[in-house]
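J.: Quick one, structure for this:
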Amino acid sequence: MTTPAAGEETFISHLIELRDRLVKASIGIVLVCAGLMIWPGPSRIYDIIAMPMIAALPVGSKMIATGVISPFLVPMKVTLVIAFILALPWVLYQLWAFVAPGLYTHEKRLVAPLVISSSALFMAGVAFCYFFVFGRVFKFISEFSPTSISVTPDIENYLDFVMSMCLAFGATFEVPVVVVILVRMGLVSVAKLKEVRPYVIVGAFVVAAIVTPPDIVSQFALALPMWILFELGLLVAPVFVRATQAPEQVE
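T.: Have a look, this model is predicted:
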């Protein structure tokens, strides 16, 4: 009977550890989702998500559901997405716990702040999209629409739009984290990033034009924060680099 090689045993142990971390992350999401199901409930959660759209419609107007099970399925999808966002710190912690054993002590000092900041920035991006962008975008669309058109959005189309916009803004708010990682890994220097600043600004507006509706309000609402967060990353990156240097690298 042959025994597995040391490398094979290590690989299998890593797979088992990864499985356990994924299970724990999934349990966290399920528990949060169950809590949201109890309070405030899927229907109430969807009503909250729909508030910016309802506020832009004529008084008394509502959205419509064209699918037979859409009134049930769409609120459930929204609840699951909200549960994932709220459980994101726990999910990222499980990711950190998986990679932490292979990191040096000075590298671990970088990972923990990145996990916290990534979660906070993603949630901030989603909140910024909901509280600031949606109201202005829907108001702009409502005012632009001809009076001969009755605006009655379908709830599934609205959900797709909201989720794509929230994902775009959540990902955009991760720009400082991306800058810090690039600088810390030595792939690019802060000086070089400052040199390409004009291209970054143009790129921010190009990305905003692609991922947002074709209106100037939402494009500027995404491009300007992206630029500001890039500048924030340039300020924070040197601090992270100094704080996570190996002892022999410290001058």
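
J.: going forward, measure contacts and count neighbours with C-alpha atoms only.
T.: Will do.

J.: residues of stretch 128-148 that come out buried?
T.: Taking 16 or more other Cα atoms under 10 Å as the basis for neighbour counts, the residues of stretch 128-148 that come out buried are Phe128, Cys129, Tyr130, Val133, Phe134, Gly135, Arg136, Val137, Phe138, Lys139, Phe140, Ser142.

J.: To compare against the first, here's the next sequence to fold:
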Amino acid sequence: MTTPNPNEHAMPLVEHLKELRDRLLKSVLSILILFVGLYFFSGEMYLILVEPLNALIADKENASLIATGVASPFLVPLKLAFVMSALIAMPYILHQVWGFIAPALYKHERKLAIPLFITSVILFYSGVAFVYFVVLPLVFGFFTGTGPEGINIMPDISNVLDFCLKMFFSFGIAFEIPIATFLMVRAGMVSAQSLGEKRPYIFVGCFVIGMLLTPPDVISQSILAIPMYALFELGLLMSRFLPKAVKEEDPK
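T.: Next up is the predicted model:
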């Protein structure tokens, strides 16, 4: 029997494009509004961002943050304000994405997509918070504590910002492991049983990633690797239980 179309009254292509344009404009406008408000506090935000580093070099003689570029004092806060605007607006942007694709989904698919969207946002922000409160103090502590004697520590404000943003997005994406695991099983790319059998390799792989993203010591690697493996187990657990309930609702 032919599967019914989830949207019997399909919109013309032009209407779809207009809706997409409107939702894109709303997303961009939300970022711009936040940017205008946050820019006035960009200096304070930067000081909060580099607080883990400042706390380590405050007691060191001739150690401070510097700006090597002429325009850096202006461009660095500008860049930070824009990125923070995008991060804060992310739930609203995902809401616009959801509003565009939801009409094309079946009822059981909408029930599944909503918690996935919410969970993905929470996991991403959790990864960012994990970097700020755990990873950055460890990384900055390692780099500021291993320099040769007589070397003045003077990090450039632009390099520090770029490093922090790379860490934020890297860990934010890494914390999406449960969603990625679940979707891979849900799409039939791999089975939950086969993933379970590969646990030892995945466990070692988490430590390899931890080695690449953190300072070369066991404690720092473990702080990243263990949560990554725990998130993998969470995604594996989700993939074992949710698909069964969803399949029963599939239209015939």
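
J.: So which of the buried residues of stretch 128-148 of structure 1 are in helices?
T.: Phe128, Phe134, Gly135, Arg136, Val137, Phe138, Lys139, Phe140, Ser142 (DSSP state H).

J.: For the fifth one, give its distance to Pro214 of structure 1.
T.: The reference is to Val137 of structure 1. Distance check for Val137 of structure 1 against Pro214 of structure 1: by Cα to Cα, to the nearest Å, it reads 10 Å.

J.: circling back: export the ones in helices among the buried residues of stretch 128-148 of structure 1 to CSV and append columns for distance to Leu114 of structure 1.
T.: As requested, these are exported to CSV (distance: Cα to Cα, whole Å):
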residue, distance to Leu114 of structure 1
Phe128, 20
Phe134, 28
Gly135, 31
Arg136, 32
Val137, 31
Phe138, 34
Lys139, 36
Phe140, 36
Ser142, 40
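
J.: Let me see the ranges of the helices in structure 2.
T.: Listed in chain order (using DSSP H), the helices of structure 2 are 13-39, 42-49, 51-57, 72-101, 107-130, 136-145, 157-174, 177-186, 192-197, 199-213, 218-247.

J.: Identify whichever of those lies nearest to Ile66 of structure 2.
T.: Ile66 of structure 2 lies closest, by Cα to Cα, to one member of these: helix 157-174, at 6.0 Å.

J.: give me every residue that touches the equivalent of Val133 of structure 1 over in structure 2.
T.: Matched to structure 2 by TM-score structural alignment, Val133 of structure 1 sits across from Val135. Contacts of Val135 of structure 2 were listed using Cα atoms under 8 Å, 6 or more residues apart in numbering, and they are Thr214, Ser220.

J.: residues in contact with the residue positioned nearest the centre of structure 1?
T.: Taking Cα atoms, centre = their mean as the criterion, Gly170 is the residue nearest the geometric centre of structure 1, at 3.2 Å. Shown in contact with Gly170 of structure 1 (Cα under 8 Å, 6+ apart): Leu121, Phe122, Met123, Ala124, Gly125, Val126.

J.: Wait, the third one touches Phe84, no?
T.: By that I understand Met123 of structure 1. No. Applying Cα atoms under 8 Å, one finds Met123 of structure 1 not in contact with Phe84, separated by 10.9 Å.
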